[in-house]
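**Student:** Structure for the following, please:
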Amino acid sequence: MMDTSADELYLLQKHPLFKGIDVGGLDQLSNCFSFRFANFYKDEYLVLEGDPVTCVGLILSGTVLMEKSDLQGNNFFLTEIRKNELFGDAFIGSRVQSSTVNYRAMTDCHVLLFQYRDPRTFCRRNCRCHLVFSENLMYLLALKTRTFLAKVEILSTRSLRGRILRFLHIVEEYPDIIGLRGDRKQEKKLKKNQVFVPLTHTELAEYLGVNRSALVRELGRMKQENLLTWDKHVYTLISPETPETV
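**Tutor:** This is a model prediction of the structure:
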């Protein structure tokens, strides 16, 4: 049986990685994939560049930074990995690979670590939970790839206005791809031209790769030009103008 609390078990069952898997299935998976829970303190390294990656991590609480070291030994920020997201998954495969980045705890973190195995090496009983787990994992990896592609598309837009509009249009159509699924009750109340963005202006500026002051100024200009308005996390697109026309 998996050594875990009822709260942790409840969290695991709610996560998309374990969708369709009951408690018995989780126990089977815990044995096959060597599940273990681990705590990391702020600024502690989970994985260092060059380390062999033998486990995939699921963040149950806290935030992890993906960093890259330059030739002088300086680290620079690549991206944040937050609660319910995976890390180390970029290096999984039939053979053990070395990490090309650092994973450092931005806050105190509680994570689930599991050893990845090629689906062809699952137990001989062909348990249903293994198949479901594999399908869920592949879906999440594909979703993560589409999320990175969406961000590349947004950041490839030259103007700040273009980035804002491209971001809002993608969130409106594909909130799961952007990884910003917000309050579903709030989303149900939205009108056709409204978008719910569960980010502060500071967080949105970081996502768009711009200064917060510049973002606020541009949003103000867009409001004056009757392109959009916003009320807290709800953005209303007034003009039919698209990112391709700015």
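**Student:** Going by C-alpha atoms from here, please, whenever you check contacts or count neighbours.
**Tutor:** Will do.
**Student:** got a list of what the most centrally placed residue in the chain touches?
**Tutor:** Nearest to the mean C-alpha position of the chain, counting by C-alpha atoms, centre = their mean, stands E85 at 4.9 Å. Shown in contact with E85 (C-alpha atoms under 8 Å, 6 or more residues apart in numbering): L58, I59.
**Student:** Please apply the same query to Y116.
**Tutor:** When contacts are counted by C-alpha under 8 Å, 6+ apart, Y116 touches F33, T54, C55, V56, I92, G93.
**Student:** which other helices and strands contact the helix or strand encompassing D27?
**Tutor:** For D27, the element it lies in under DSSP states H and E is helix 23-32. If contacts are counted by 3 or more C-alpha pairs under 8 Å, 6 or more residues apart in numbering; DSSP states H and E, helix 23-32 sits against helix 128-155.
**Student:** And this one, please, so the two structures can be compared:
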Amino acid sequence: MKKEITYKDIPLFANIKEMDLNQLFTCLRSYKQKYKRGENIIMEQDNVQYIGVVLSGMVHMLKDDIWGNQTLLGFMEPGELIGESFAVRRSTESYVRFQAVKDSEIIFLAASSIIHNCPRQCGFHAQITQNMFQLMGEKTVQLMEKIEVSSKSSLRDKILAYLSLMSQKQNSRYIESPLTRTELAEYLCANRSAMTRELAAMKEEGILDYDKNTYNLKK
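**Tutor:** Below is the predicted model of the structure:
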């Protein structure tokens, strides 16, 4: 079970003194909101004025096509940002949908108060701006990882590319995936039954072993 995250664990607030947080939240016009599993947080075409930080739960970034099919573009766990790429654009209209896939709590911070000069000249303002752009760079890398995985020519290669990325991030061949089997199939843009068959074939060949959302890479 994951440890509950605190504000000092959140990368957006790195190098900001705990005593300054209350002033920061006032300056950035913050508010918290809880969402039930399956509830939408930001809809496509919403104007995004606030940057969200996931405090608990998990959020999926989804793209829906005109036929109602959805593609899982990314997932955000506690400490990660949602909506920041849209909130800092000239046009703040969201291109995607953000949905809570577990009961979640989000703290929202006014984007304009982060990216513009602070009239109060708060000491932490330059730091949180620096932190935000660092995190936006990391989000870009995550989307590149998604492209890397989904661009593989075969389903087996997509599965192995995803597991390889998780292995590198967790520094272990024993991997705990944050995605359920259904969510993983959606992330890979694959049929769940076909993915299950491919996993079973790789297990039989001794390439990997698995149990629910844990995987052990053997080769």
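**Student:** quick revisit: from T200 of the first structure, how far out is the residue nearest to the centre of the first structure?
**Tutor:** Remark: distance between E85 of the first structure and T200 of the first structure (C-alpha to C-alpha, to the nearest Å) = 20 Å.
**Student:** sorry, back to before: emit the ChimeraX select command for whichever of the contacts of Y116 of the first structure are buried.
**Tutor:** The ChimeraX command for the buried members of the contacts of Y116 of the first structure (criterion: 16 or more other C-alpha atoms under 10 Å) is given here:
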select :33,54,55,56,92
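**Student:** Could you list which of the contacts of Y116 of the first structure belong to strands?
**Tutor:** Of the contacts of Y116 of the first structure, the ones assigned to strands by DSSP state E are C55, V56.
**Student:** Among the contacts of Y116 of the first structure, pick out the one closest to L219 of the first structure, please.
**Tutor:** V56 (39.2 Å; C-alpha to C-alpha).
**Student:** Map the closest one across to the second structure for me.
**Tutor:** With TM-score structural alignment as the matching criterion, the partner of V56 of the first structure in the second structure is I51.
**Student:** Report the contact partners of that match.
**Tutor:** Counting by C-alpha under 8 Å, 6+ apart, I51 of the second structure has contacts L81, I82, G83, E84, A87, F108, L109, A110, A111.
**Student:** The aligned partner of the fourth one in the first structure: neighbour count?
**Tutor:** Spelled out, it's E84 of the second structure. The alignment partner of E84 of the second structure in the first structure, by TM-score structural alignment, is D89. By other C-alpha atoms under 10 Å, the residues close to D89 of the first structure number 18.
**Student:** So D89 of the first structure versus V56 of the first structure, what's the distance?
**Tutor:** D89 of the first structure is 6 Å from V56 of the first structure, where distance means C-alpha to C-alpha.
**Student:** again with L48 of the first structure
**Tutor:** Distance from L48 of the first structure to V56 of the first structure, by C-alpha to C-alpha: 14 Å.
**Student:** cool, Q115 of the first structure as well?
**Tutor:** Taken as C-alpha to C-alpha, the span from Q115 of the first structure to V56 of the first structure is 6 Å.
**Student:** And G220 of the first structure, by the same measure?
**Tutor:** For G220 of the first structure, the distance to V56 of the first structure (C-alpha to C-alpha) stands at 43 Å.
**Student:** picking that back up, now render the contacts of I51 of the second structure as a markdown table, adding secondary structure.
**Tutor:** Putting the contacts of I51 of the second structure into a markdown table (DSSP: H, G, I helix; E, B strand; the rest coil) gives the following:
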| residue | secondary structure |
| --- | --- |
| L81 | strand |
| I82 | strand |
| G83 | coil |
| E84 | helix |
| A87 | helix |
| F108 | strand |
| L109 | strand |
| A110 | strand |
| A111 | helix |
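**Student:** if we can go back for a sec, what's in contact with the helix holding D27 of the first structure?
**Tutor:** Residues contacting helix 23-32 of the first structure (C-alpha under 8 Å, 6+ apart): M1, M2, L9, Q13, F18, F35, R36, F114, F122, C123, C129, H130.
**Student:** likewise stretch 135-149 of the second structure?
**Tutor:** 11-12, 73-74, 81, 84-85, 157-159, 161-162, 165, 188.
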